[in-house]
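> next comes the sequence, and after it the predicted model I'd like to discuss.
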Amino acid sequence: KAGAVDFLEKPVENQTLLVAVRQALEKDRQARLAQARRQVLQERFAALTPRERQVFQMVAAGRLNKEIAFDLGTAERTIKVHRASLMRKLNCQSLAELVRLAQELESK
């Protein structure tokens, strides 16, 4: 069963076989879509500058702009600029979306 989606014992009815094949095809389609999404996310993440990656990780961890600025030795306004830039590059509309994206990237 290694690599198999399902296991059917003979004799099998035609309808049962068709249902199993459709389910296997749907699982494969979903897996391919998920892989394509991960690839797009990885490409977008690769487009970030090293500093944007740092800010991304800290924002995704729940750190405030002020805290990030202090840790990186820069102004809070600079962090806001980096954050806006990385959200644009990653095509995120909200902080929640950014955190979800970070979780997806971690689970690759």
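Thanks, I have the structure now.

> only C-alpha atoms from now on, for both contacts and neighbour counts.
Will do.

> just name whatever secondary elements the lengthiest helix in the chain is in contact with.
In the chain, taking DSSP state H as the definition, the longest helix is helix 14-46. The contact analysis (3 or more CA pairs under 8 Å, 6 or more residues apart in numbering; DSSP states H and E) places helix 14-46 against helix 95-106.

> buried residues in the helix it packs on?
Neighbour-count burial for helix 95-106 flags 98, 99, 101, 102 (criterion: 16 or more other CA atoms under 10 Å).

> before we move on, the earlier item: off-centre distance for the longest helix of the chain?
15 Å (CA atoms, centre = their mean, to the nearest Å).

> another structure for you, compare them:
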Amino acid sequence: MAGEAIVYVIDDDDSARHSLEFLLDCARIRVRSFVSADAFLAASPPLAGACVVTDVRMPGRSGVELVEELRRRGAAVPVIVITGHADVPLAIQAMKAGVADFIEKPFDDAVMLAAIRNALARQAGDDQAQAEHQAVLERIASLSPREREVMDGLVAGEANKAIAFDLGISARTVEVYRANVMMKMHAKTLSELVRMVTLARLS
């Protein structure tokens, strides 16, 4: 969990905030805290590889309202909401808002750490997938129009001769374009090329 992972703790209760900071320090997870949701939003800290742990009831914006605001801003960061109140409607509202987890005070340290580690692991996977997707889009953009036509034929399952016929070029020329496509797309096999292009088109 070392490296870029960071947890943002948001709680107006000093003792609760410091307790979580200590817990995360001991677990060797980077942590930064804020006294309110508004202070967190105003600071706009980087969210890549991050997880937010927020109290649900705070002066100003509540934890659930924070989640809703992050979603409005398109921030796909996992949020764990903690509360000292056995408030079922609030829990339902939080889950509908898209929280990663909902934990009631007083919570067990092991339960909290497990929830945080799960959220960070999911976030790391999402960030990696997004980076890979962006890389594929950039590779496709680097292709010439003719290379892209050949790639489309390959992904559609057409043989070199069929692609050559469709484009009015020789099969040998198709082979040259095919080699360029594979190199530019960083694809070792045709199935790898198909997978990359298919995933790029799905989004």
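Yes, it's here. Predicted, not measured: the structure shown is a model, and the values here were computed from it.

> overlay the chains and give the TM-score.
The TM-score (TM-score structural alignment, normalised by the length of the first structure) is 0.92; 108 aligned residues with a CA RMSD of 1.3 Å.

> the longest helix of the first structure corresponds to what range in the second structure?
Mapped onto the second structure using TM-score structural alignment, helix 14-46 of the first structure covers residues 109-141.

> once aligned to the first structure, how far is that stretch on average?
On superposition with the first structure, the mean distance recorded for stretch 109-141 of the second structure (mean CA distance after the TM-score superposition for the first structure) is 0.8 Å.

> counterpart of residue 188 of the second structure in the first structure?
Looks like residue 188 of the second structure aligns to residue 93 there (TM-score structural alignment).

> now do the same for the nearest residue to that match once chain neighbours are set aside: helix, strand or coil?
Counting by CA to CA, 6 or more residues apart in numbering, residue 87 is the residue found nearest to residue 93 of the first structure once chain neighbours are left out, at 7.1 Å. Three-state assignment for residue 87 of the first structure (DSSP: H, G, I helix; E, B strand; the rest coil): helix.

> tally of neighbours for residue 87 of the first structure?
Using other CA atoms under 10 Å, the number of residues around residue 87 of the first structure comes to 19.

> pull up the gap between it and residue 44 of the first structure, please.
Distance, residue 87 of the first structure to residue 44 of the first structure, using CA to CA, to the nearest Å: 10 Å.

> then residue 63 of the first structure?
22 Å.

> got it, and residue 61 of the first structure?
19 Å.

> neighbour count winner among the two?
A direct count of neighbours by other CA under 10 Å for residue 61 of the first structure and residue 44 places residue 44 higher, at 15 against 11.

> just give me the match in the first structure for residue 31 of the second structure.
Checking TM-score structural alignment: residue 31 of the second structure goes with nothing.

> tell me if I'm right that residue 31 of the second structure and residue 24 touch.
Yes - the pair residue 31 of the second structure and residue 24 qualifies as a contact (CA atoms under 8 Å) at a distance of 6.6 Å.

> if we can go back for a sec, joint contacts of residue 87 and residue 44 of the first structure?
Residues within reach of residue 87 of the first structure and of residue 44 at once, by CA atoms under 8 Å, 6 or more residues apart in numbering: there are none.

> for the match of residue 188 of the second structure, helix, strand, or coil?
coil.

> tally of neighbours for residue 169 of the second structure?
Quick note: residue 169 of the second structure (other CA under 10 Å) scores 12 neighbours.

> just give the nearest non-adjacent residue to the equivalent of residue 56 of the first structure over in the second structure, would you?
Structural alignment (TM-score structural alignment) places residue 56 of the first structure against residue 151 in the second structure. The spatial neighbour of residue 151 of the second structure that comes closest, neighbours along the chain excluded (CA to CA, 6+ apart), is residue 181 at 6.6 Å.

> against residue 156 of the second structure, how distant is that neighbour?
Taken as CA to CA, the span from residue 181 of the second structure to residue 156 of the second structure is 14 Å.

> who's sitting farthest from the centroid in the second structure?
When distances to the mean C-alpha position of the second structure are computed (CA atoms, centre = their mean), the maximum falls on residue 170, with 43.7 Å.

> can you give me the strands for the second structure?
6-10, 30-34, 50-55, 79-83, 101-104 (DSSP state E).

> the shortest one packs against which elements?
Here strand 101-104 of the second structure is seen to pack against strand 79-83, helix 88-97 when contacts are counted using 3+ CA pairs under 8 Å, 6+ apart.
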